[in-house]
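Colleague: attaching a predicted model along with its sequence, questions to come.
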Amino acid sequence: MLVCNIVPKMAANFLSGRKSISFVGCGIQIGFSVSLVGSEGLLLGLMAYDRYVAISHPLHYPILMNQKVCLQIIGSSWAFGIIDGVIQMVAAMSLPYCGSRNVDHFFCEVQALLKLACVDTSLFDTLLFACCVFMLLLPFSIIVASYACILGAVLRMRSAQTWKKALVTCSSHLTAVTIFYGTAIFMYLRPRRYRPPSHDKVASIFYTVLTPMLNPLIYSLRNQEVMGALRKVLNHCRIGSQP
């Protein structure tokens, strides 16, 4: 959904050469993108707890992670993400804009839009920073705590086979977390004076386009058929590149 919110309009602008979006369309894009990014961040955080239960309490996993708990995890992720998106969309759209309306970004991103406002946006910057701290650091704290408990549980078991199973169980989630949170924290938790627009654009590509695009592959690496097909493709490419 995040890709569908950003990429079609971005591709249409690049292909047509118009590079424009309506004010209402810009607000809708902000609301959806912030909601979806926030929901994904919270879901990744709560998935770390799922990994902890799977490794530390494997026999109780079906009870601890039953359907009701899974629905609560999904519902809370969407609820907090949507609230965050609505707050930022309403606040950004309520500001007056004058002069140049050229958004220095490939989509309507809140920080890029604030630079075009005719009024002092320090209050909004504080609100934006508070929302980002909550939506990024809260789930990131859950991830750190969960993996600390996982590491402690694995160390107590002292088995090479256990280490291997734990790595296989957590590898996909850790990969997604590294890409998503690394770029999101780089984007939103830096001081304003260290935010050149070119860096923001590159970082945005990672969490808005590359991460959602790679998710199906990342979460399929535990599937033996997918791994076998991937090896065949790599072997074919290696043979084809030989003179």
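Modeller: That came in fine, so what should we check first?
Colleague: all contacts plus neighbour counts: C-alpha atoms, from now on.
Modeller: Noted.
Colleague: next helix or strand past the helix or strand hosting Ser171?
Modeller: For Ser171, the host element (DSSP states H and E) is helix 160-188. Next along the chain after helix 160-188, taking DSSP H and E as the criterion, comes helix 197-205.
Colleague: just the helices from the chain, written as ranges.
Modeller: For the chain, the helices defined by DSSP state H cover 2-16, 23-56, 61-64, 67-93, 110-114, 122-132, 138-157, 160-188, 197-205, 211-218, 224-241.
Colleague: go through the third one and flag the buried ones.
Modeller: Spelled out, it's helix 61-64. In terms of neighbour count (16 or more other Cα atoms under 10 Å), helix 61-64 has its buried residues at 61, 64.
Colleague: packing partners for it?
Modeller: On a contact count with 3 or more Cα pairs under 8 Å, 6 or more residues apart in numbering; DSSP states H and E, helix 61-64 meets helix 23-56.
Colleague: also the second one?
Modeller: Contact here means 3+ Cα pairs under 8 Å, 6+ apart; on that basis helix 23-56 packs against helix 2-16, helix 61-64, helix 67-93, helix 138-157, helix 160-188.
Colleague: one more structure, for comparison:
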Amino acid sequence: MKKKLAILCALGLVLAVSLPAQNLLRETSEFQRAQELRRQADEAFEEGEYERAIELAAEAEEYAQLAEEAARHLWWGYRARSARTRTERGITRVRNLGEPLNHPDRFEEAKEKFDEGSALIDDEEYETAFNLFQDSLALLDGLRLAQDVLPAYYTVRRIPERRDSFWRIAEYDFVYGDGFQWRRLYEANKDVIQDPDNPRLIQPGQRFRIPEREGETRRGDWQP
């Protein structure tokens, strides 16, 4: 009776594996082999061939463990490839921001980790690759253009209490912070105003280019 109970316990443990993705288990050839051995062990047990049943159950358990390892490998492969896609999109997003970035060194490190992870996917070292992609995503988080990037264009506004003029536009901190720089704006935008010889004739809605000074980086439009 004790032998029968031991065999029943052994048969019950076969394929009793714990996986984050149980559905991948059935995709492995090891699982199919374990199932077949389990069936043979059941038959041997029913026929009273207990020693044979124990041998088959033990072999089935070995294949069940191999199936678990194979399924975990597939699962990490899926996670790693998914993380690579997310990381690649993140790198593209940051690259499209332009330069300079607020933390260019972090961006370089993120790209290095992405390249390392991609190489490991080719070697099927999925878990390590996944962790590298996660590290890369963490580095990409919060990257943006540096705060000293200034607007390259300004659109004239209708401000009742303070009518825009080249002088007043030049006074804005995000332009030059100095009204005496108005002529720089005027010379760069003569072709925009109605009378190129009269800098006073500017109208709301006109879009002026703000020339860069030495050491400045300008990009995009100023947003009020």
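Modeller: Here it is on my side, so go on. Only a predicted model underlies this, so the values are computations on that prediction, with no experimental measurement involved.
Colleague: can you calculate the TM-score here?
Modeller: Put the two chains on top of each other and the TM-score (TM-score structural alignment, normalised by the length of structure 2) is 0.27; 106 aligned residues with a Cα RMSD of 5.7 Å.
Colleague: please name every helix or strand in contact with the helix holding Ser171 of structure 1.
Modeller: Helices and strands touching helix 160-188 of structure 1, by 3+ Cα pairs under 8 Å, 6+ apart, are helix 23-56, helix 138-157, helix 197-205, helix 211-218.
Colleague: quick one, the longest one and helix 211-218 angle?
Modeller: Spelled out, that is helix 23-56 of structure 1. For helix 23-56 of structure 1 against helix 211-218, the angle by axes from the mean of the first three to the mean of the last three Cα atoms, to 10 degrees is 30 degrees.
Colleague: got the angle for helix 23-56 of structure 1 vs helix 2-16?
Modeller: Helix 23-56 of structure 1 runs at 140 degrees relative to helix 2-16, counting by the same axes, to 10 degrees.
Colleague: now do the last one
Modeller: Taking the same axes, to 10 degrees, helix 211-218 of structure 1 and helix 2-16 form an angle of 120 degrees between their directions.
Colleague: ok, which stretches of structure 2 are helices?
Modeller: For structure 2, the helices defined by DSSP H occupy 2-13, 29-46, 50-97, 104-122, 126-140, 166-171, 182-188.
Colleague: for Phe208 of structure 2, which of those helices is the nearest?
Modeller: Closest approach to Phe208 of structure 2 among these (Cα to Cα): helix 182-188, 7.6 Å.
Colleague: now the closest one: buried residues?
Modeller: Using 16+ other Cα under 10 Å as the test for burial, helix 182-188 of structure 2 gives 182, 184-186.
Colleague: dump the residues you listed into CSV; add distance to Ala41 of structure 2 as well.
Modeller: Shown next, in CSV, are the buried residues of helix 182-188 of structure 2 (distance: Cα to Cα, whole Å):
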residue, distance to Ala41 of structure 2
Trp182, 92
Arg184, 90
Leu185, 89
Tyr186, 92
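Colleague: going by distance to Leu140 of structure 2, which of those residues wins?
Modeller: Nearest to Leu140 of structure 2 among the buried residues of helix 182-188 of structure 2, with distances taken as Cα to Cα, is Leu185, at 36.4 Å.
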